[in-house]
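> Predicted model and sequence below, questions to follow.
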Amino acid sequence: MVITCWGSRGSIPVSGKEYIKYGGDTTCMVIHTTSDDIIIVDAGTGIRRLGNHLIEQNRYHYNFLLTHGHWDHLMGFPFFKPLFLSRTEIHMHRAPFHKKFMQSMFSKVMAPPNFPVRYSDLKAKIVWKEGHPAEFTIGSATVVPIPISHPNTGKGYKFIEDGKSFVFITDNELGFVHPGGLPFQNYVDFCRGADLLIHDGEYIPEEYGRLIEWGHSTYTDALELAFQAGVKRLGLFHLNQERTDDQVDAIVAACRSIIAKRGQSLECFAVGRDMTFTL
């Protein structure tokens, strides 16, 4: 599988010379499977550029998964150009959310006075996929969801294909169990042995005390998760909207120092726009 990041910023998009390296778009990830299926995860502002790219590539059939319904993961949806083309077909995988959750979220984004074009005016064919709350397949990939520890709940996902596994868990607070969330050990078990783990690492330890229960993890907790789960690569995600490129680089350097002191071989980096990973 090939994984591409189209946006990794948390909470709100940002711009400016201090955000060039990692980008300012909010969450949007894409997985291309060996069966040539396209899986889009979340519709943050990064999905705007993705839509332009897919049209350039003459690709109009996609699968879509949602981690949760907070604004930064939905705000790009109305600007996804393929939605306005009749040749587009999107398979929306509802599960593991309840039946009308996703329709409600997307229609609210486009409801007056939020947006001038209504959800009902979209030209794309949207197919709502039912069932499979525990494990399901999209082409050659197996998808396994897990509850996240975050206000209003949500899901992380594991993608398994050809003996390789990619785990994507954003907006997950490892230091606090929210209603519907899970204890730390459950995430360790879920991530165990992953070839690539991309996990929320928004906060630095010094600021976490005043931000506990906001739904995000420190980079040190994400690193500890990677250690205990024995993953091969860790990408820090949901980069804070105030965190400059230099500050993100400092976090990565701190992680690499901890890894070296513990004698581990883990590869750690911060996830930025347009990064691509092949498993």
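Ah, there it is. Numbering: from 1, shown residues only.

> make it CA atoms for all contacts and neighbour counts henceforth
OK.

> What is the neighbour count of V188?
Applying other CA atoms under 10 Å, we find 18 residues neighbouring V188.

> May I have the residues that are in contact with it?
L225, A226, Q228, A229 (CA atoms under 8 Å, 6 or more residues apart in numbering).

> So the last one sits against D189, correct?
Right, A229. Yes - under the criterion of CA atoms under 8 Å, A229 makes contact with D189 at 6.6 Å.

> Which one's more surrounded, these two?
The neighbour comparison of A229 against D189 (other CA under 10 Å) goes to A229, with 19 against 13.

> State the distance from the more buried one to L196.
11 Å (CA to CA, to the nearest Å).

> re earlier: got a winner among the contacts of V188 for most neighbours?
Going by other CA under 10 Å, A226 tops the contacts of V188 with 28 neighbours.

> and that one, that one's in a helix?
Yes - using DSSP: H, G, I helix; E, B strand; the rest coil, the assignment for A226 is a helix.

> Against that first model, consider the following:
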Amino acid sequence: MAPHASTIAEKVSRALFAANGRSFASEAAARAFVEGELEFAVGKTYGGATSCVEIDLGAGPFVICDMGSGLREFGLDSLRRCNAEGRPQEYHFFLSHLHWDHIMGFPFFVPAFLAGAKIVIHAGHADAEEALRRQQEEISFPVPFDWLKADIAFRTLETGREYRIGRLDVSLIEQHHSHSSYGYRFRDDRGKVAVYSTDSEHKIDLMHGEADVVGFFEAADLVVCDTMYSLADTVSMKEDWGHSSNIVAVDLCHAARAQRLALFHHEPTYSDADIQRMYRETIRYEELTRDDAPLEVICAHDGLCIEV
């Protein structure tokens, strides 16, 4: 969701107030003020693109988790990198599930329209192709799926197995969500591990049954985890909605001895200030509950890059 005009006006007003009459000799000086002195929720935005995360190996095929609205921008950037770096136009997607916010970017993914591009769509759902074709039916979109020129293949993955895909070992786990969702664990040739786990509900009063999740997160260098709601929301009016809280994510990562947690899949109705407040509360909760090495907590935003 794009920022509302009133939201932009509020940010500009707060930034001007924070400047307190200061003048800037150049646009670069003003940008330095924004970058160095304004809090994130004032000077920037967490963004509104729906789920789309790249696992960037630096060379070779592209690896992407989910096809949310962020996929449009990624597609354009990937073509730039192909031209500049000589990377192949080969894309491996890993779908958490098939709800519209996680596949809506694919009709706007420019490489899918290019002859010579190769796209492999990996999913735990056997009906992934049906879902993608359905959203490009004439009633919903002007370009039919069959008009796409890329070489597109679908591959159904199974839990309990490990797959070698390019330079990655990949496994998946089924999660609690409508029509099921799947989390993915990626391990590269250096032994670095990143976990992508969104749209999964972990209930605070049933944590004794989460041993499989803890094992899946075990010693991960980075866990990108669904933290859509506050704990209060998950145990009250939004129970059984298929999403989790920042508190549960910290508990799972502590139990798994993960190194970093990225708060992800923010509640669309939260303002940047709300998300920033939850982020600070999460950091404080992690400090109060850790009994071993610290867990670094990061708050995901559009364009964020994390080196593992």
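Done, it's in. All figures in this text were calculated on a predicted structure; none of them were measured in a lab.

> one step back: could I get the contacts of V188 of the first structure as a markdown table with distance to G156 of the first structure?
Formatted as a markdown table, the contacts of V188 of the first structure follow (distance: CA to CA, whole Å):
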| residue | distance to G156 of the first structure |
| --- | --- |
| L225 | 14 |
| A226 | 15 |
| Q228 | 18 |
| A229 | 16 |
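
> quick one: contacts for the residue nearest to L157 of the second structure when sequence neighbours are not counted?
Distance criterion CA to CA, 6 or more residues apart in numbering; nearest residue to L157 of the second structure, sequence neighbours excluded, is G124 at 5.0 Å. G124 of the second structure sits next to L95, S96, H97, T156, L157, E158, T159, L172, S181, Y182 when contact means CA under 8 Å, 6+ apart.

> which one among these gets closest to F108 of the second structure?
Distance to F108 of the second structure across the contacts of G124 of the second structure (CA to CA) is lowest for L95, with 16.6 Å.

> The closest one matches what in the first structure?
Aligning on TM-score structural alignment places L95 of the second structure opposite L66 in the first structure.

> what's near enough to touch that match?
Taking CA under 8 Å, 6+ apart, one finds V41, D42, A43, M102, K155 in contact with L66 of the first structure.

> Distance of it relative to L279 of the first structure?
From L66 of the first structure to L279 of the first structure the distance is 22 Å (CA to CA).

> all strands in the second structure, in order from the N-terminus.
With strands called from DSSP state E, the second structure shows them at 53-55, 62-65, 90-95, 118-123, 151-156, 163-165, 168-175, 181-187, 193-197, 222-226, 260-264, 296-299.

> mind listing what's buried in the first one?
Think strand 53-55 of the second structure. Buried residues in strand 53-55 of the second structure, counted by 16 or more other CA atoms under 10 Å: V53.

> and for that strand, what span of the first structure is it aligned with?
Taking TM-score structural alignment, strand 53-55 of the second structure hits residues 29-31 over in the first structure.

> To what extent is the residue mapped onto D251 of the second structure from the first structure buried, counted in neighbours?
For D251 of the second structure, the aligned residue in the first structure is E224 (criterion: TM-score structural alignment). By the criterion of other CA under 10 Å, E224 of the first structure has 15 neighbours.

> Grab the nearest non-local neighbour of S15 of the first structure.
Using CA to CA, 6+ apart, the closest residue to S15 of the first structure is G24 (5.5 Å).

> Touching, that neighbour and W6? I think so.
No - with contact defined as CA under 8 Å, G24 of the first structure does not count as touching W6 (9.8 Å).

> residues shared between the contacts of these two?
With CA under 8 Å, 6+ apart, G24 of the first structure and W6 have common neighbours R273.

> quick one: which of the contacts of G124 of the second structure is most hemmed in?
S96 (30 neighbours).

> can you pull the contacts of that one?
C65, D66, H102, A123, G124, S181, Y182, G183, Y184, S197, T198, D199.
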